[in-house]
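> What follows is a predicted structure for the sequence shown.
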Amino acid sequence: MKNRILVVLLALTINVVVGQEPHVFLKPLHPNVYIKYMELHRGEVVEFVEMLTLFNLYWKYVKGGIILDHQMLYCGLLNEAFDVLFDEYYKDPEMFDAVKLILIESQNRMYPDEPIKDLDPASEPMFKVSIQTNPDIVCPAAVEGTKPHTYLKEIDTEKLIEYMKSHAGTEDMLVLYNLYWKREKSNDCNGNFKKYCDLLLDAFDIVCDRHFGNVENFAKAIPPNGITQVEKINSFLPYAY
């Protein structure tokens, strides 16, 4: 069956330019360029570790430049969360200016057939993501009725973590859970990071609902025990990212 390919120039890679946020300057670059830079310096910059963790979660779905249509919303949330972190770290323009030349040189070295002279937010994005709809591929069914993630408030955090660590297909859930609770435990889900935390929760809800399918499956896998929200946060601290 012939695939129907919808080319999305910007939706999943770089958001629309608003106030020249730092992430919009990445548009002329292939993601491999700035990711390589972060990997090289993650031992010096602790923020890069979190950004790399989040980007790798996103990148495994779009590395080939094509994703399935049912993954679009999820990948969009991951990409937007990465942008929030990137913009927060490089909120000082002089700080980002210091690495622009390095990124341009890396781009021209890694992709000599597509050289650039500067990081122009108005340029066409180098890396484009296509959304693929293929009738031959069975996609997870949409979750109807009450969503499994709404049952989380009844679940002991340690039981949920134990489940995610011991069952296949929960890797994304565990990474997102760890990233969120790292912020929650330090009361950092506010201000500039409120949007970031909300994006992580939305992404987690999507993979949680797809994994369990319905509330009944969730209840069978992880029965509730009435642990309070404060106890949940405290019990999670040893597992925090």
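Yep, that arrived. Numbers count the residues shown, from 1 in each chain.

> from here on, contacts and neighbour counts on C-alpha atoms
OK.

> Number of residues surrounding residue 182?
Residues lying near residue 182 (other CA atoms under 10 Å) number 20.

> quick check, it in a helix?
Yes - assessed with DSSP: H, G, I helix; E, B strand; the rest coil, residue 182 lies in a helix.

> Distance-wise, check it relative to residue 215.
Using CA to CA, to the nearest Å, residue 182 is found at 26 Å from residue 215.

> again, but for residue 52
Where residue 215 is concerned, residue 52 sits at a distance of 32 Å (CA to CA).

> what do you get for residue 72?
In terms of CA to CA, residue 72 sits 24 Å off from residue 215.

> Same check on residue 94?
From residue 94 to residue 215 the distance is 50 Å (CA to CA).

> structure B:
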Amino acid sequence: MVVSAAASEPVKPGKCWLVGAGPGPADYLTMKAVKLLQTADVVVYDDLGSQDALGFVPPGAELVYVGKRGGRESIKQAQIDQLLVERCAEGRNVVRLKGGCPAVFSRLASEVSALRAGGIPYELVPGVSSALAAPLFAGFPLTHVSLSPSFTVLSGHDPDTTDWGALAGLPTLVLLMGGRNLPTIVTRLRDTGWPADTPVAVVRDAGLPEQRVWHSRLDTVEADTADAGSLSPCVMIIGRVAESGLLT
């Protein structure tokens, strides 16, 4: 706990809000997220795809970028954990702004553990996950009464850690962070029994002005996206619900 030199009294720690920023555009921030950003002393933020959310931050607030994207050199998670604790220990209110929703593929557990160990009060604030939003931005529902009664969300960041055989027979897969590993993902799915004509939708920059959508099949998606350059950040939806023209 920090001690004030002037008053020689302990400084009451601030609070940390771990907040979902949604898929990027300010339109998809929750009202609570906006209110917290407007009153924050410090905003520690990810690579959000769009900087819209930062427009709500007051001029005097400290902005700290801790983004990670596409394997580029970036700050380590332990440093982020320490940063949150230190800023709060100074008596400042911190918004930890995460892309999408903190519940989905973020290092939430590590940050919460650090805050607890440091005696820092915290609150979790949900956001709109791109896993749910991207299919709608691409023009189709994630669930369908006959084609997709359920869906499974998984990370494509490290295909070697996924039990692909366990996914065989599931109606719909939603893969986040899989753009760089698309060829490997296709191979793993084909090897575990997914039919070649399984529909695939790839949504890059979901919800942003530069959004691009490819409607394809498992056996042609690599060729269909060959002109794309980097597919990061993208969401891939695999299954009959992703078939082009479903709603027409």
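That came through fine. Note that this is a predicted model, so its numbers are computed, not measured.

> After superposition, what is the TM-score?
Scored against TM-score structural alignment, normalised by the length of the first structure, the superposed chains reach a TM-score of 0.24; 114 aligned residues with a CA RMSD of 7.0 Å.

> Only the buried residues of the lengthiest helix in the second structure, if you could.
As assigned by DSSP state H, the longest helix anywhere in the second structure is helix 77-89. Residues of helix 77-89 of the second structure classed as buried: 80-81, 83-89 (neighbour count, 16 or more other CA atoms under 10 Å).

> Now the element after that helix, going C-ward?
Next along the chain after helix 77-89 of the second structure, taking DSSP states H and E as the criterion, comes strand 94-98.

> Remind me what that following strand packs against, helices and strands.
strand 16-20, strand 42-45, helix 77-89 (3 or more CA pairs under 8 Å, 6 or more residues apart in numbering; DSSP states H and E).

> Among these, which comes closest to residue 184 of the second structure?
Taking CA to CA, helix 77-89 is the member of those nearest to residue 184 of the second structure, at 26.7 Å.

> got the angle for the closest one vs strand 16-20?
130 degrees (axes from the mean of the first three to the mean of the last three CA atoms, to 10 degrees).

> Tell me what angle helix 77-89 of the second structure forms with strand 94-98.
Put simply, helix 77-89 of the second structure runs at 150 degrees to strand 94-98, going by the same axes, to 10 degrees.

> What helices and strands are in contact with helix 77-89 of the second structure?
So helix 77-89 of the second structure, by 3+ CA pairs under 8 Å, 6+ apart, packs with strand 94-98, helix 108-117.

> Please identify the most buried of those.
strand 94-98 (a mean of 27; mean count of other CA atoms under 10 Å).

> just checking, residue 173 of the first structure touches residue 202?
No - if you go by CA atoms under 8 Å, residue 173 of the first structure and residue 202 don't touch, sitting 11.2 Å apart.

> what about the two, which has more around it?
residue 173 (21 against 18).

> Find the residue closest to that one in space, skipping its chain neighbours.
residue 204 (5.8 Å; CA to CA, 6 or more residues apart in numbering).

> Could you tell me the end-to-end distance of stretch 67-74 of the first structure?
11 Å.

> do the same with stretch 34-50 of the first structure
For stretch 34-50 of the first structure, the end-to-end distance is 14 Å (CA to CA).

> in that stretch, what counts as buried?
Neighbour-count burial for stretch 34-50 of the first structure [16+ other CA under 10 Å]: 34-35, 38, 42, 48-50.

> Touching, residue 185 of the first structure and residue 235? I think so.
No - Residue 185 of the first structure is beyond contact range of residue 235, at 10.4 Å (criterion: CA under 8 Å).
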